[in-house]
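Asker: 3D model of this:
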Amino acid sequence: MRIHADALLFDNDGTLVSSLESVRRCWTLWAQEYGVTAEQFGRFALHGRTAAEIAADLLPAEIVPEAVARIERLEVEDVPNGGVHLLPGTREFLDALPADRWAVVTSATLGLAEARLEAVGIRPKTLITANDVTRGKPDPEPYLLGARALGVDPSRCVVFEDAPAGLAAGRAAGMTTVALATTHQARELDADLVVKDLSALSVLVTDRGVEISVRD
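Answerer: All right, here's what the predicted structure looks like:
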């Protein structure tokens, strides 16, 4: 299978970077601090949704802003403790792309996204975060904003995601979707192409755009 595009839009956590260890550590502590039970907490997927949305589902509205600030602080401070690293194939794949052909579109806040990307040495020219949007994934707004920032028609963009919410956002934006089975089972992911991670793909940049194919 070959996919042709003008620009590539990447989710970060679970797509480029593995942060599961850090996420679990910080959110477990956060839940304990705010009296959220394991049963309540277990109903919500952490990947692919903003912290504000998760907190709003679990806590009274009046303490949500404080709780969101707290989880961001916990996660940013936890980055140096380990548990954040590049997923297979990420470095090679991104190094093959011109800086103006790709962007990171994440549900994380700007501070957290920058901390995790800096920790693994990724410096995108274009970064879209929860601070830039009014509606997070699965709404298409984040990915439409990413396409606009790169000056590319949404139909000529490919979204790389590990979470159902992010894939839904890409589809709603009218983009081709590639799912990476890093945090979910392949059968849970609805996408134009499903692979294990970026190491399963090769990329070729030409004057006509970007060509993505599955390695033999």
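Asker: alpha carbons only for contacts and neighbour counts from here, please
Answerer: Fine.
Asker: residue 62: neighbour count?
Answerer: By the criterion of other CA atoms under 10 Å, residue 62 has 9 neighbours.
Asker: want to put them side by side, so please do this one too:
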Amino acid sequence: MTGDSAPAGRRRCVLFDVDGTLIDAVDNQRRVWRTWAGRYALDPDEVHRVALRTMPMETFARVAPDRDPLECLAALHELEDEDVRSGVYTAFDGASDLLHGLAPGSWALVTSNYEHRVRGRFARTGLPVPELIVDAAAVAEGKPSPVPYLLAARRLGADPGDCLVVEDAPSGVRSALRAGMTVWGVNAPSAVDGVHRHFGSLREAVPDILGFGTGGPRASAT
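Answerer: So this is what the prediction gives:
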């Protein structure tokens, strides 16, 4: 995708995934799922392997089909909330500079997590919180549906074609592509299928993301 600045009267916005994109929560997620598996006497490695590829309710159906899924979800939420209070979180290098460099109202978070946990993690890492967070409770369909990203664009008053999405996971990339947005991948050794550009780290992407967010020319897709 190529182009110049957005036409007059239109604005550009940057939409960020959270876990794996701005905040490194891999160890936290592994610990939560291992603890959850222990409560149900399940193989923690197998549970975590499945959880990496599926949404929680689907995970429960696969690894604990004889258990009440709502009970399983309540237990998971309890563990996740405790982890936000007591776990150690780290923002990826470049995240603070990037988010502080974007104009208020020009960016948002689009996450499969819940807003209170995102706010807790941001408070722990010192990252600024945007005016808009589209979380799991805000939509009936999560990623890879385009609904979360389309909702974020609508609430920011931006056309989907003027939105840049920064993601690290295949489901999020598919969601943004289906929403008709430009998608850049970060924090992975190789590009996720479909991304317009790939950066090995968030830090590498900071100058170009800031350039997009401030209305500079769009870099060509690769």
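Asker: where along the second structure do the strands fall?
Answerer: Remark: strands assigned in the second structure by DSSP state E are 13-16, 23-24, 90-91, 107-110, 133-134, 163-167, 182-185, 197-198.
Asker: same list, these, but as TSV with distance to residue 63 of the second structure and mean neighbour count please.
Answerer: Shown next, in TSV, are those (distance: least, CA to CA, whole Å; neighbours: other CA atoms under 10 Å):
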stretch	distance to residue 63 of the second structure	mean neighbour count
strand 13-16	30	26
strand 23-24	26	19
strand 90-91	30	18
strand 107-110	28	26
strand 133-134	29	21
strand 163-167	27	28
strand 182-185	30	25
strand 197-198	33	22
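Asker: need the contact list for the aligned residue in the first structure for residue 150 of the second structure.
Answerer: Pairing criterion TM-score structural alignment: the partner of residue 150 of the second structure within the first structure is identified as residue 144. Contact analysis of residue 144 of the first structure by CA atoms under 8 Å, 6 or more residues apart in numbering lists 154, 173.
Asker: same thing but at 10 Å, please
Answerer: By CA atoms under 10 Å, 6 or more residues apart in numbering, the contact set of residue 144 of the first structure is 9, 105, 152, 153, 154, 157, 169, 170, 172, 173, 174, 175.
Asker: the second one maps to what in the second structure?
Answerer: Aligned against the second structure by TM-score structural alignment, residue 105 of the first structure finds its counterpart in residue 110.
Asker: distance of the nearest residue to that match once chain neighbours are set aside from residue 146 of the second structure?
Answerer: Closest residue to residue 110 of the second structure apart from its sequence neighbours, by CA to CA, 6 or more residues apart in numbering: residue 134 at 4.8 Å. Going from residue 134 of the second structure to residue 146 of the second structure by CA to CA, to the nearest Å gives 12 Å.
Asker: what's the answer for residue 81 of the second structure, then?
Answerer: Residue 81 of the second structure is 27 Å from residue 146 of the second structure, by CA to CA.
Asker: who's more crowded, those two?
Answerer: Counted by other CA under 10 Å, residue 81 of the second structure and residue 146 do not tie: residue 146 has more neighbours, with 20 against 16.
Asker: for the closest residue to residue 3 of the first structure other than its chain neighbours, what are its contacts?
Answerer: Nearest residue to residue 3 of the first structure, sequence neighbours excluded (CA to CA, 6+ apart): residue 212, at 5.0 Å. Neighbour list for residue 212 of the first structure: 1, 2, 3, 4, 5, 8, 158, 201, 202, 203, 204, 205 [criterion: CA under 10 Å, 6+ apart].
Asker: which ChimeraX command selects the buried ones in these?
Answerer: Per 16 or more other CA atoms under 10 Å, the buried members of the contacts of residue 212 of the first structure correspond to this ChimeraX selection:
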select :3,4,5,8,158,201,202,203,205
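Asker: which of the contacts of residue 212 of the first structure lies closest to residue 86 of the first structure?
Answerer: Set against residue 86 of the first structure, the nearest of the contacts of residue 212 of the first structure by CA to CA is residue 201 (15.7 Å).
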